[in-house]
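> what follows is a protein structure lacking sequence information:
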């Protein structure tokens, strides 16, 4: 059950974070309906999540955070893969939906740059399309925070829109402004934050998708 005293602190006041939260609050119910079976159609996405879970279990397990969990469906999938997982999201409406759909999982409103957790508290971090709305200059600081949260040997999984050979590119995401990343550039930023790459995935857009998708599986230290 949700622990109302869970250790999450509000992020420093930020117009960008507030605007992102407001944008997702406004579409949360529709987003949840559209995302309900999103993983079913994409075996490569499921394979990356499964690989992440297998690496976390092989390293001895421990708590895993999905940061930017939305309505909680990927968090629930990670639980089905055998992980001790909880979710965090900026959007209070998304968190309400997640708690309603998965009352036996822990979900908290918070910002992934302001988790009041000790250094090395987590065995895994999943950022599944949650870095995409950050201004690119802010991404290194978030990756450094993920590294702080992870124990040595902990694992990180990033999901994102891939730039298909171009530079980091802003685009008109249906909810709010987002960015597409060259996979090598994002991998380089993760290495600079102290991560070692284990594997990567690129897949072409599916039906009703506009852009190539990417995923990076990394290990801290």
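Perfect, thanks for sending it. Everything quoted here is computed from the prediction, not taken from an experiment.
> going forward, measure contacts between C-alpha atoms and count neighbours the same way
OK.
> got a list of contacts for the lengthiest strand in the chain?
When the chain is scanned for its longest strand (criterion: DSSP state E), the result is strand 150-161. With contacts defined as CA atoms under 8 Å, 6 or more residues apart in numbering, strand 150-161 is touched by 49, 52, 55-56, 59, 119-132, 146, 179-181, 211-221.
> repeat for stretch 42-62
So stretch 42-62 is contacted by 39, 78, 81-84, 122-124, 153-157, 201, 203, 215, 217 (CA under 8 Å, 6+ apart).
> stretch 106-118: end-to-end distance?
Terminal residues of stretch 106-118 are spaced 18 Å apart (CA to CA, to the nearest Å).
> next one for the comparison:
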């Protein structure tokens, strides 16, 4: 593992360990007032369960509420998060589900064993140079025909490449956390390079206090 990989993973893990309780309290269920997101998640669940019995990984599962919603839709699902403290909170909130500590740059999952992979607002912490590695991992663990659903805050379409923000404080905690915002076109291009086939692209305008549009990409591993 390169030094740059170690640094961004270490910083992200430490940041979410520090803010985990406050984050879980502030966002107990981000889907409550988001009907479009719920509809997309339901469509993802329907496609996964129709394809086969293989499990789904919620990568960047945080407090676990999205993992729990997928479970309620009949999906055999488990969560993966880089933060041990966040994974522990998810286990406390949802003791009937499995939550593992792990990194999307090197998933502890055998080849071609997942029917689906969900990554909601988790690739936003991955620097550009590591995105191909992440998407290659996603393709590796999916079965042929397996589904991938991504969501992320969008970059300004007029921006020249990826927009970057570094936060040194959140929820009153001193942290070092980086955010990377991209256009749907840029992310779709990386998915294609990784050997995944784009099926749908949805953009939602900002709601409430949100400042950026949200993008959702549904892709699959070719059979």
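Cool, got the structure. Small disclaimer: the values here were computed from a predicted structure and weren't measured.
> among the contacts of strand 150-161 of structure 1, which are in helices?
If you go by DSSP state H, those have 49, 52, 55-56, 146 in helices.
> top of those residues by neighbour count?
residue 146 (30 neighbours; other CA atoms under 10 Å).
> which residue lines up with that residue in structure 2?
Matched by TM-score structural alignment, residue 146 of structure 1 corresponds to residue 138 in structure 2.
> and residue 30 of structure 1, by the same measure?
Using TM-score structural alignment, residue 30 of structure 1 lines up with residue 22 in structure 2.
> ok, the residue nearest to residue 24 of structure 2 when sequence neighbours are not counted to residue 203 of structure 2 distance?
Of all residues not flanking residue 24 of structure 2 in the chain, residue 63 sits nearest, at 5.6 Å (CA to CA, 6 or more residues apart in numbering). Residue 63 of structure 2 sits 25 Å away from residue 203 of structure 2, going by CA to CA.
> cool, and residue 19 of structure 2?
Going from residue 19 of structure 2 to residue 203 of structure 2 by CA to CA gives 28 Å.
> between these two, which one's more packed in?
Under the criterion of other CA under 10 Å, the comparison of residue 19 of structure 2 against residue 203 puts residue 19 first, with 19 against 15.
> returning to that earlier point: my read is that the match of residue 146 of structure 1 contacts residue 117, right?
Yes - if you go by CA atoms under 8 Å, residue 138 of structure 2 and residue 117 touch, sitting 7.2 Å apart.
> which residues in structure 2 form helices?
Going by DSSP H, structure 2 shows helices at 3-26, 35-51, 65-72, 84-93, 131-141, 184-193.
> quick check: the second one aligns to which part of structure 1?
If I follow you right, that is helix 35-51 of structure 2. Matched against structure 1 by TM-score structural alignment, helix 35-51 of structure 2 falls on residues 43-59.
> and the third one, by the same measure?
Aligned by TM-score structural alignment, helix 65-72 of structure 2 falls on residues 73-80 of structure 1.
> so what's the residue count around the aligned partner of residue 184 of structure 1 in structure 2?
For residue 184 of structure 1, the aligned position in structure 2 is occupied by residue 185, per TM-score structural alignment. Per other CA under 10 Å, the neighbour tally for residue 185 of structure 2 reads 12.
> ok, the one 4 residues further on next?
Here the number of neighbours of residue 189 of structure 2 (other CA under 10 Å) works out to 13.
> just residue 207 of structure 2 next, same as before
Other residues close to residue 207 of structure 2 by other CA under 10 Å number 11.
> residues in contact with the equivalent of it over in structure 1?
If you follow residue 207 of structure 2 across to structure 1 using TM-score structural alignment, you land on residue 206. If you count contacts by CA under 8 Å, 6+ apart, residue 206 of structure 1 has none.
> quick one: residue 206 of structure 1 and residue 116 of structure 1, what's the gap?
For residue 206 of structure 1, the distance to residue 116 of structure 1 - CA to CA - is 38 Å.
> if we can go back for a sec, reformat the ones in helices among the contacts of strand 150-161 of structure 1 as JSON lines; add distance to residue 111 of structure 1.
What follows is these, written out as JSON lines (distance: CA to CA, whole Å):
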{"residue": "49", "distance to residue 111 of structure 1": "22"}
{"residue": "52", "distance to residue 111 of structure 1": "22"}
{"residue": "55", "distance to residue 111 of structure 1": "26"}
{"residue": "56", "distance to residue 111 of structure 1": "23"}
{"residue": "146", "distance to residue 111 of structure 1": "12"}
